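> I'll drop the sequence and a predicted model, then ask my questions.
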Amino acid sequence: MGRPIRGTAPAHSGRGTERPGGYGQRAVGAVSTRAVLRYEMWTLEPDREPDAEPTTYAMQCAVDGETSPLSEDFVEPQNWVLRHCGQHPSHHTYREVITRPWRSWRRM
């Protein structure tokens, strides 16, 4: 392509880049486009470490969107569903919401 002008350049060049057919824009400096790629193997798994956040459970009514309190034991959300459908006999559909911690790590 072009080469930066070194030393004194003609007055009309504005110390630009010399190109075949005339002078172009100023040289900004050396630009290097270099990338280093490294492929690695990663693993994703549920976090069962002692310091991991607990797995929590909840149930959500699909009719009105009301949600049970979060619990580390699934029995409490199940009891909430039974109370909720007793108070709202037409609500028959629920969603299970599980929040489980996961961790990723690089394999060597």
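That came through, no problem.
> every contact and neighbour count from this point should use C-alpha atoms.
Will do.
> sketch out the strands for the chain, chain order is fine.
3-4, 16-19, 22-26, 42-46, 56-61, 94-99, 102-106 (DSSP state E).
> can you say which of these is packed in most?
Burial of these is given as mean neighbour count (mean count of other CA atoms under 10 Å); strand 56-61 ranks first at a mean of 20.
> just give me how far it sits from the chain centre.
For strand 56-61, the separation from the chain centroid amounts to 25 Å (computed by CA atoms, centre = their mean, to the nearest Å).
> try it against this one:
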Amino acid sequence: MGSGNGGREPRLQPVTRFGPGRRNRSPPAREEAHAMSPRTIIRSVRWTVRPDEEAGAPKAPLYHAECTTCHDTSETSEGDRIGPELWALFHVGKNPSHRSFRAISTAFWRVTPADADGVADPATS
């Protein structure tokens, strides 16, 4: 029926995938797939996430508010939400149609090896 192949059934071509974006390509060569690099992981290490208590890191979360109508922002407050909340109330008092705010809190974390024995910290080595 006008298929151009003499009335035969169309031939389906097999599609092979070898990962994202590798359609119909040969698989990577063994050397390419297992090449060592400076970033190769040789063993796994457990890590922990804790509040950052290093010098200079804020001791408490930082809070501020942003008006989603005009993008005006409050002062940043360390460890206390009252300042940004009061700012939002005063802002809506001055601008009655600005009733939507983004409350932003920022905490600082430090990630370290759980068992420091025999593990060099890449940030210091």
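Cool, the structure landed. Just so it is clear, the model here is predicted, and its values are computed rather than measured.
> hang on, the earlier thing: in a markdown table, list the strands of structure 1 along with distance to Arg34 of structure 1.
As requested, the strands of structure 1 are exported to a markdown table (distance: least, CA to CA, whole Å):
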| stretch | distance to Arg34 of structure 1 |
| --- | --- |
| strand 3-4 | 20 |
| strand 16-19 | 22 |
| strand 22-26 | 23 |
| strand 42-46 | 25 |
| strand 56-61 | 46 |
| strand 94-99 | 42 |
| strand 102-106 | 25 |
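> ok, which of those strands comes nearest Gln78 of structure 1?
strand 56-61 (7.3 Å; CA to CA).
> what's the matching range in structure 2 for the closest one?
Per TM-score structural alignment, the counterpart of strand 56-61 of structure 1 in structure 2 is residues 62-67.
> okay, buried residues for the helix ranked longest in structure 2 please.
The residue-count maximum for a helix in structure 2 (DSSP state H) belongs to helix 82-94. Within helix 82-94 of structure 2, the residues that count as buried by 16 or more other CA atoms under 10 Å are Gly83, Pro84, Glu85, Trp87, Ala88, His91, Val92.
> so what corresponds to the fourth one in structure 1?
To tie it back to what came earlier, the one meant is Trp87 of structure 2. Under TM-score structural alignment, Trp87 of structure 2 pairs with Trp80 in structure 1.
> can you list the residues that contact the longest helix of structure 2?
Tyr63, His64, Ala65, Cys67, Ser74, Glu75, Thr76, Ser77, His98, Arg99, Phe101 (CA atoms under 8 Å, 6 or more residues apart in numbering).
> and the helices in structure 2, which stretches?
Using DSSP H, helices in structure 2 cover 30-33, 82-94.
> Thr106 of structure 2 is nearest to which of the ones you listed?
Here helix 82-94 is closest among the helices of structure 2 (CA to CA), at 13.3 Å.
> let me know the angle separating that closest one from strand 62-67.
Calculated by axes from the mean of the first three to the mean of the last three CA atoms, to 10 degrees, helix 82-94 of structure 2 forms an angle of 10 degrees with strand 62-67.
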